[in-house]
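Visitor: could you look at this predicted model? Sequence included:
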Amino acid sequence: MKKITIELFTLFLIAYSLASYAARILITEKAILLEPHGEYYSFPDSYHHNAAGYHFVFVGGVYRVCHLNPQPSLESLDMLRIHIELGEQKFWWNCYAYDSRFFELDF
């Protein structure tokens, strides 16, 4: 009975770890340094992406992954809201501290 319990527990842990691995967010570009300009942060001139999706940034000495909308699945991470200026647009980003349990780097 003890052996069956241990085997079932091991199977549960394997299944749980696979599900956790599959849920990580894939980051495909290197981090960009956001530049402070008064109350806004702006992108380097070489950055030509729109505001949608996930963005890997370096801000305030911390690597963060930012998104326009709050991400409930990341609520356990340290979150910083920053004001972004992209061309003539100004908007808020929700930036979560990078954690390899939640994000996978592939660049």
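Guide: Looks like it came in fine.

Visitor: drop to CA atoms for contacts and neighbour counts, all remaining ones
Guide: Fine.

Visitor: so what's the residue count around the residue lying closest to residue 25 once chain neighbours are set aside?
Guide: Spatial nearest neighbour of residue 25, excluding adjacent residues (C-alpha to C-alpha, 6 or more residues apart in numbering): residue 103 at 4.6 Å. A count of neighbours around residue 103, defined by other C-alpha atoms under 10 Å, yields 15.

Visitor: try this one next to it:
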Amino acid sequence: MGIQALALLATLNVECASVDQLAEAASEAFRHHPDHTIVTSFPGLADVTGARVLAEIGGYRARFADARALQAYAGAAPVTRASGRSISITHRKVKNDRLAAAGYL
């Protein structure tokens, strides 16, 4: 069992090194993107999370009509329903889960 545990730990070390190499390569490629300064100007977005956000949004700037459309796509815009005197404000269930996860990080 000890030998098996050591073999699994060695595999885990190799995978961790691969993740670090992939993160460095993604960061380097993202630094050369024309929107790098715009995306990283948002609070909490560095190279890796900024690359994730840009990958989920896409590079086509005219894709969203306004900021509210992007906010709804990310699931950050609340849904307000009003009927008569009652008003219901809920969170958006239909959203891009990967973009919402990157925003959460």
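Guide: Thanks, I have it. On a predicted model such as this, the values are computed, not experimentally measured, just so you know.

Visitor: could I get the TM-score for this pair?
Guide: TM-score for the superposed chains, counting by TM-score structural alignment, normalised by the length of structure 2: 0.31, backed by 44 aligned residues with a C-alpha RMSD of 3.5 Å.

Visitor: just to revisit the earlier point, thought the residue nearest to residue 25 of structure 1 was touching residue 26?
Guide: Yes: the criterion here is C-alpha atoms under 8 Å, and residue 103 of structure 1 meets it with residue 26 at 5.9 Å.

Visitor: how near is residue 66 of structure 1 to residue 27 of structure 1?
Guide: Residue 66 of structure 1 sits 11 Å away from residue 27 of structure 1, going by C-alpha to C-alpha, to the nearest Å.

Visitor: who's more crowded, those two?
Guide: residue 66 (26 against 16).

Visitor: just give the nearest non-adjacent residue to that one, would you?
Guide: Spatial nearest neighbour of residue 66 of structure 1, chain neighbours left out: residue 95 (3.9 Å); criterion: C-alpha to C-alpha, 6+ apart.

Visitor: wait, is the one you found part of a helix?
Guide: No: with DSSP: H, G, I helix; E, B strand; the rest coil as the criterion, residue 95 of structure 1 is assigned strand and is not in a helix.

Visitor: help me confirm that it comes into contact with residue 62.
Guide: No: using C-alpha under 8 Å, residue 95 of structure 1 is not in contact with residue 62; the gap is 10.2 Å.
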